[in-house]
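A.B. asks: Give me the fold of what follows.
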Amino acid sequence: NNDILHEIFTWLRPHVLHDDPTPEEEERRKDARQDLLSMALVCKTFSEHALDALWRELDDLLPVMQLFTESHDLEGDGITVGGLAGGLAGGQDVSHFNHLISEHEWTRFRHYARRVRIIRSSGFGTFEASMLLHLGRRNIGKALFPFTPTLEDVKLEFCGETWSGTENIESPAIARKVRDYAVQLCLSTVCSNVPELRLLTITGLGRISSLAPLLPCAHLEELHVQDAVLGPRSLRTLASIDSLHELDMSFELTDYEFSSCSGLTNLRSLSLSGPMYQIPTILDMVSSTHVRTVRIADPSNKATYKECTECVQVASKFPLLDEFFLVADNGFSFSESLDGPHFVNTSVPLTELIRPLLRHRSLRTLSISRWQPGGFGFSDADVETLATAWPGIVTLMLAVNRAEAVPSLNALVVLARSCPALRTLELPSITIASAEQLRPPDPPPPLSRRVSSRGRVTPTPLYENDQTL
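C.D. replies: Okay, the predicted model is just below:
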């Protein structure tokens, strides 16, 4: 009975691995796959059910890629240079490889692809992206994995902008257009095949004219984009992806003028890495009232105090803000004057930088990492201000260079009394006036026990002159 066999092989599926599996778990999963393969070779009746269980979940695209190679690397996990794999690895145009995929290989691919339900990590590199582009064309736009309800983790990695013929002044512009077309086509191919996509990671995106290929992914919840150069059109498309819950992006905006746009209405976590003066543009774009975590970083080492203050001010607009992180150093700070720019080496109060956040009584995590000439002034009164504003704070990390004004040991007492949930603390510095402040208080004198005439035990001072009970 097919139903009984289906139920039996369902229980024989390999266990799903966690993010950091142990060697024992990996070995058990490998053994389970080997058992299914052995059962598939027993008889034709077992074969269909065993193959369904074996191909239902893939850890990556390697088994799929191996379907298009005439020979396999039996010793390792890679694909030997031969057939389509060798041609694509050689850097030739993917459109030249129609003749390298035989009808037998194409039939074999469709035979197994229809069994795939989940691909844990696609890991699209240069080879995989080129392969899928070609397969998408050959399949006339139809889904390559027709019964795949979701790809849990798709990773796209693009190379940089390259061109040949540098003597032609138009070559760089043409190369950018060709690359943009290739990136758009690759995104369209992937997103159209996995409309239930939940998490997407794109590395090396570079300059792209539009993010419209992402729109078919109506269930996209997490988007991680690295090294993106965004224009107004891309930014408007990004704002329209209202399904996003988490956005992690390292970016740079083009020099075009950006008109105001709003969106990302369901965002809960926002991580931005880029020029500090451009980050408020992205923050202004987010109209979600559910944002709880904001991470801001400027790796350029040029973020000014004014730019940081503006970012903190804009980030404070989120009413449910629970965690705030700022990483922005400035090795050189200049001020404009009639005589031109000159070096500034004056301290600024730390509380002025984070003052917009003081109204968020529910703040649980605050992490500020910044070095700038002159340092930050931070006194006992400032510590008391923070403790009063955030009584439930759990993590307070102020990794800044100090100025003349620094808190004393009394600041720790204030934090201990006002913030009972505090678990992690980092302050710029602590002033210790004398070694006496570090000496622990004297313990109370021991008490002796005296039995009264009525049989009661009453504590009495051990020393006659001590009246303390």
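A.B. asks: Could you use CA atoms for every contact and neighbour count after this?
C.D. replies: Fine.
A.B. asks: which is the next helix or strand following the helix or strand containing Ser38?
C.D. replies: Here Ser38, judged by DSSP states H and E, is contained in helix 23-40. Using DSSP H and E, the helix or strand that follows helix 23-40 in sequence is helix 44-55.
A.B. asks: That next one: how far from the chain's middle?
C.D. replies: Offset of helix 44-55 from its chain centre (C-alpha atoms, centre = their mean, to the nearest Å): 37 Å.
A.B. asks: got it, and stretch 48-60?
C.D. replies: For stretch 48-60, the distance to the chain centre is 30 Å (C-alpha atoms, centre = their mean).
A.B. asks: Just the buried residues of that stretch, please?
C.D. replies: The neighbour-count check on stretch 48-60 (16 or more other C-alpha atoms under 10 Å) flags 48-58, 60 as buried.
A.B. asks: likewise stretch 347-357?
C.D. replies: 347-351, 353-354, 356-357.
A.B. asks: Now do the end-to-end distance for stretch 289-299.
C.D. replies: One end of stretch 289-299 sits 28 Å from the other (C-alpha to C-alpha, to the nearest Å).
A.B. asks: ok, now stretch 14-24?
C.D. replies: End-to-end distance for stretch 14-24: 13 Å, by C-alpha to C-alpha.
A.B. asks: so who does the residue minimising distance to the centre of the chain touch?
C.D. replies: Note on the chain: the residue nearest the mean C-alpha position is Asp248, at 5.1 Å, using C-alpha atoms, centre = their mean. Taking C-alpha atoms under 8 Å, 6 or more residues apart in numbering, we find Asp248 in contact with 223-225, 270-272.
A.B. asks: Make a markdown table out of those and add neighbour count.
C.D. replies: Output for the contacts of Asp248, formatted as a markdown table (neighbours: other C-alpha atoms under 10 Å):
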| residue | neighbour count |
| --- | --- |
| Leu223 | 18 |
| His224 | 16 |
| Val225 | 21 |
| Leu270 | 20 |
| Ser271 | 17 |
| Leu272 | 21 |
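A.B. asks: Also this sequence, please, to line up against the first:
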Amino acid sequence: MATRYALESDDILVEIFRHFRTSYHWDPSPWRHPRRGGSVYHDLARAARVNKMFSAHALNALWWEIPSERVALNVLPAFRATPARVQYPTDFDVSADMQNNTEWVYSINSDLIPHELERLRTYAYRVREVSIDGEERENIRIPVIEYIAGRLGGPLFPRLMCLKWNGATIYKNTGNIDRVLLAMAGTNLRILALRPSRFLSEVEDDEFHRQLLNIAPALTTRSPCIQHIELSESPDVCFVRDSDWGFSTIGVGWDSAFATPFISAFRNLERLRIQTFALDETLVDTLVALPNLLDLSLKTVWSSNSPQFQGVRGRFSKLHTMRVTVKFGEAASLLQRCEWPALQVLHVRIFTLKDCIRLDQMLEFVELIATKFRASPLHDLVLSGFYCGSFKSDTMSVTRILSPLCCLHLLRSLKLGMGSRTSYTGLYGIFLHWPALEELTLDMEELIVTVSMEESTFRGFLPHESLQTLLEVASACPRLRTVTLNCLAPPSVPLHDLDLHGLSSHNLERVTFTHTGRDYPSESIGPLATMLESVFPKLELNDLSSAALKQPSPEMREKKHMWLALLEEMRRIRREKTNASNS
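C.D. replies: The predicted structure follows:
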């Protein structure tokens, strides 16, 4: 098809302009970090002026996601948004960095003319995602929003699909979250994301939760298609003093006594993300009862002193993805007491710093996973945050940890991260059980802790035979494409003594080392680069070099010294081969 005719096709133009949207390329989470720069908006605005056909598609992409309702309301000449210094409650302890914070105050300076409202309607109709900040003070914005929505004859954004309400800047409960949600939401709403405030008193926090519970029936009636809810933590970091570890960072959780009835009101949920103070039986019962739940992300506040979750027996019939960041006892109880026949993706991160997990506990947990998912379609497994013993403990064998998982023959992605002295021997026989493996991460760090009242420092990488490990897993897994290891250490044997297990060429594309040795002899770089380039001819050398050079500090770049030298030498060898073949 000629270019000029292709650009007259609506289907092709829709696909082209979809690439300008953040969610098309990046993390689908509602709270993803904004990655679109001003140049993207500028390009879309210019494309909208090319012709009428481009205009509609460019404007759809430009207005698909807006960072605030204020962007749309500014279309009205009579609308005013005035910044003012935040008026904190009299009993609120204002820190120095908060004294200059501002809040927006909305007003209407004149009558709204019908043709101006119609112009706003044409833009608001295109909006699919919007973020709303909670009011710092009562009625500084919501009356204007309600008035304009009323003049439009319905919700402010009638085709809205994703509504994000952020209460991080609320210092006192204003009692109007119900009015905000009802003024914005329509029948097309699919995703509702709520972030709590960490500044409310216990009484105000309870009142805030009651308001949400009271609005749940009206919200499900007005927006019956909600399929994705996020009750996530505050974006701000909260520091608390821990008796054993000095200062620790936690998020702000949702009380499960509130979260349970709120979640149960949305019977069509397919995806749920929640951070709660602790995992209790009532919450798990509610999750099991959701008939269409497919994707679950669950996080508990690790410093919570709540009793250990004892669990209930249930069956997650349709759940195919679960990501949990919980305490060790909660994770073990949850997996043990429930059935997961359809689970394909399991990510488990353990919060346990005060009491390191014993090796026998770790092995029991791995055996539990193997038993539970032996007959399931599990293909993506992440186990991280397991700090087994102290730096004085005996060396742990990775083979011993992974051997129970050999029955999971469908694994395509495996990530194992823990802090311990680790031995890498005999991996070839283990990885032969995973012929479909495409992505592997072995991030095994020795945990060395310096504890004081001011800081807790984690440092130190335990060197291992990473080159031999790389060769073993690659020879056992022909479909492997990405490998991440935490340390590139010089081999303790001559290169010709490395066991290739019959490997001559492999299609591996990416290898990443989080740390590399600094004292590798420069005269040994050439032979090692020659071997690696011949065995892994598909390595994306340019991308790997760029990634290694983009380290945030000179110290981090220095840790990549050996790896950068290897990459540069492999690039030189590949250029020589290319030139020789072309001559």
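A.B. asks: TM-score for the pair, please.
C.D. replies: The TM-score (TM-score structural alignment, normalised by the length of the first structure) is 0.64; 382 aligned residues with a C-alpha RMSD of 4.8 Å.
A.B. asks: picking that back up, so which of the buried residues of stretch 347-357 of the first structure are in helices?
C.D. replies: Those of these mapping onto helices are 350-351, 353-354, per DSSP state H.
A.B. asks: Grab the longest helix from the first structure for me.
C.D. replies: Max-length helix for the first structure by DSSP H is helix 171-193.
A.B. asks: and that helix, how far from the chain's centre?
C.D. replies: 24 Å.
A.B. asks: Next: stretch 254-264 of the first structure.
C.D. replies: On C-alpha atoms, centre = their mean, the centre of stretch 254-264 of the first structure falls 23 Å from that of its chain.
A.B. asks: Tell me where the first structure has helices.
C.D. replies: 2-11, 23-40, 44-55, 62-66, 83-89, 103-113, 126-138, 171-193, 232-239, 279-285, 305-315, 350-354, 380-389, 410-418.
A.B. asks: on that earlier part again, need the buried residues of stretch 347-357 of the first structure in TSV with distance to Leu386 of the first structure, can you?
C.D. replies: Output for these, formatted as TSV (distance: C-alpha to C-alpha, whole Å):
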residue	distance to Leu386 of the first structure
Ser347	19
Val348	17
Pro349	13
Leu350	11
Thr351	8
Leu353	12
Ile354	10
Pro356	12
Leu357	10
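A.B. asks: so how far is Leu59 of the second structure from Pro114 of the second structure?
C.D. replies: Where Leu59 of the second structure is concerned, Pro114 of the second structure sits at a distance of 22 Å (C-alpha to C-alpha).
A.B. asks: still on that earlier bit, looking at the helices of the first structure, spot the one closest to Ile119 of the first structure.
C.D. replies: helix 44-55 (9.7 Å; C-alpha to C-alpha).
A.B. asks: Now distance to Arg28 of the first structure too, for the ones in helices among the buried residues of stretch 347-357 of the first structure, in a markdown table please.
C.D. replies: Converted to a markdown table, those look like this (distance: C-alpha to C-alpha, whole Å):
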| residue | distance to Arg28 of the first structure |
| --- | --- |
| Leu350 | 54 |
| Thr351 | 55 |
| Leu353 | 53 |
| Ile354 | 51 |
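A.B. asks: show me what contacts the nearest residue to Leu212 of the second structure once chain neighbours are set aside?
C.D. replies: Using C-alpha to C-alpha, 6 or more residues apart in numbering and skipping residues adjacent in sequence, the residue nearest Leu212 of the second structure is Asp178, 6.7 Å away. By C-alpha under 8 Å, 6+ apart, the contact set of Asp178 of the second structure is 211-212, 215.
A.B. asks: Keep only the residues you listed that are still in contact in the first structure, please.
C.D. replies: Here is what carries over to the first structure from the contacts of Asp178 of the second structure, by both residues aligned by TM-score structural alignment, their matches' C-alpha atoms under 8 Å: Ile215.
A.B. asks: In the contacts of Asp178 of the second structure, which residue is surrounded by the most others?
C.D. replies: When neighbours are taken as other C-alpha atoms under 10 Å, the top entry among these is Leu212 (19 neighbours).
A.B. asks: I'd guessed that one sits against Gly175; true?
C.D. replies: No. Contact between Leu212 of the second structure and Gly175 fails when scored by C-alpha atoms under 8 Å: they sit 9.8 Å apart.
A.B. asks: For Leu37 of the first structure, see how far away Phe46 of the first structure is.
C.D. replies: 10 Å.
A.B. asks: Equivalent analysis for Ser448 of the first structure, please.
C.D. replies: Counting by C-alpha to C-alpha, the gap from Ser448 of the first structure to Leu37 of the first structure is 79 Å.
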